[in-house]
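**Student:** Sharing a model that was predicted from the sequence below.
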Amino acid sequence: MKGFITILLLVISNTFMTLAWYGHLKFSEWKWFHKLGLVAIVLISWGIALFEYAFQVPANRMGFKGNGGPFSLLQLKVIQEVITLVVFAVFTLVFFKTETFRYNHLIAFALLILAVYFMFKK
């Protein structure tokens, strides 16, 4: 159960992270947002990223073996990176219609799944 909750928290965290890091590129299409300066955009992104940390820190604490969780530090990191790329791919396809998903992206995701497999292999 801790493993599932950890992964769920990481998905939520990475959703906020992706929105904070790349959302402003889409938000710039809004008339009021386009008028903002870089400092305002950074502050808005930082505010969104606060929610990322609100989920990331508990996920890592709960999931880490040293705190009674099921994952080693290296496993947590690999899981987090795969989640980051999956969330980013979905975000890109949903919000940025100019991007396309090609076969080389599928191959890259397959290699990521292999990375997770080998990270958990004893």
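**Tutor:** Ah, there it is. Residues are numbered from 1 along each chain as shown.

**Student:** From now on I want contacts and neighbour counts done on CA atoms only, so please keep to that.
**Tutor:** Noted.

**Student:** Am I right that residue 119 sits in a helix?
**Tutor:** Yes - applying DSSP: H, G, I helix; E, B strand; the rest coil, one finds residue 119 inside a helix.

**Student:** Do I have it right that it meets residue 73?
**Tutor:** No - at 10.7 Å, residue 119 and residue 73 do not qualify as touching, with contact defined as Cα atoms under 8 Å.

**Student:** try this one next to it:
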Amino acid sequence: MMFWSTWPVSLQTVALLLASNVFMTFAWYGHLRNMSAAPWYAAALVSWVIALFEYLLQVPANRIGHTQFSVGQLKIMQEVITLTVFVPFAVFYLKEPFKLDYLWAALCMVGAVYFIFRSG
């Protein structure tokens, strides 16, 4: 039995979604820095290998999370975590400038969280 199986379902779900999003972000965007000279199909193959690890975390996250959350809640949670992982990745790893648009997008996500979680 894994040590995190004693954690609350919400914490297990968020931890697995967070870890899966790190892999997903590298799979989708990491090649822009590391493989920019490589052919697109080489980047796609590397991305698929990385994405396998994302799926190995994402699927259990959704299965565990669905015992407590609706599918809509899981999806919005996923999107919030995606933005939370993506912004630092873009700024620090890809060296993109920080834009206030990230903040506005995050505020829109706060609204999405409110609406999807308000009815419990």
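**Tutor:** That came through fine. Just so it is clear, the model here is predicted, and its values are computed rather than measured.

**Student:** and residue 119 and residue 73 of structure 1? which has more neighbours close in?
**Tutor:** Neighbours were counted for residue 119 of structure 1 and for residue 73 using other Cα atoms under 10 Å; residue 119 has more, 16 against 13.

**Student:** residue in structure 2 matching the more buried one?
**Tutor:** Here residue 119 of structure 1 is matched to residue 116 in structure 2, going by TM-score structural alignment.

**Student:** Surely its match is in contact with residue 76?
**Tutor:** Yes - between residue 116 of structure 2 and residue 76 there is a contact under Cα under 8 Å: 7.4 Å.

**Student:** and the gap between the spatially most central residue of structure 1 and residue 81 of structure 1?
**Tutor:** Centrality entry for structure 1: nearest residue to the mean C-alpha point is residue 14, 2.6 Å, by Cα atoms, centre = their mean. For residue 14 of structure 1, the distance to residue 81 of structure 1 (Cα to Cα, to the nearest Å) stands at 9 Å.

**Student:** now do residue 7 of structure 1
**Tutor:** To residue 81 of structure 1, residue 7 of structure 1 is 11 Å away according to Cα to Cα.

**Student:** what's the answer for residue 37 of structure 1, then?
**Tutor:** Taking Cα to Cα, one finds residue 37 of structure 1 at 31 Å from residue 81 of structure 1.

**Student:** Give the aligned range of the strand or helix carrying residue 51 of structure 2 in structure 1.
**Tutor:** Following DSSP states H and E, one finds residue 51 of structure 2 within helix 40-65. Aligning helix 40-65 of structure 2 against structure 1 (TM-score structural alignment) gives residues 38-63.

**Student:** average offset between the matching stretch and structure 2?
**Tutor:** Averaged over the aligned pairs, stretch 38-63 of structure 1 sits 0.6 Å from structure 2 after superposition, using mean Cα distance after the TM-score superposition for structure 1.
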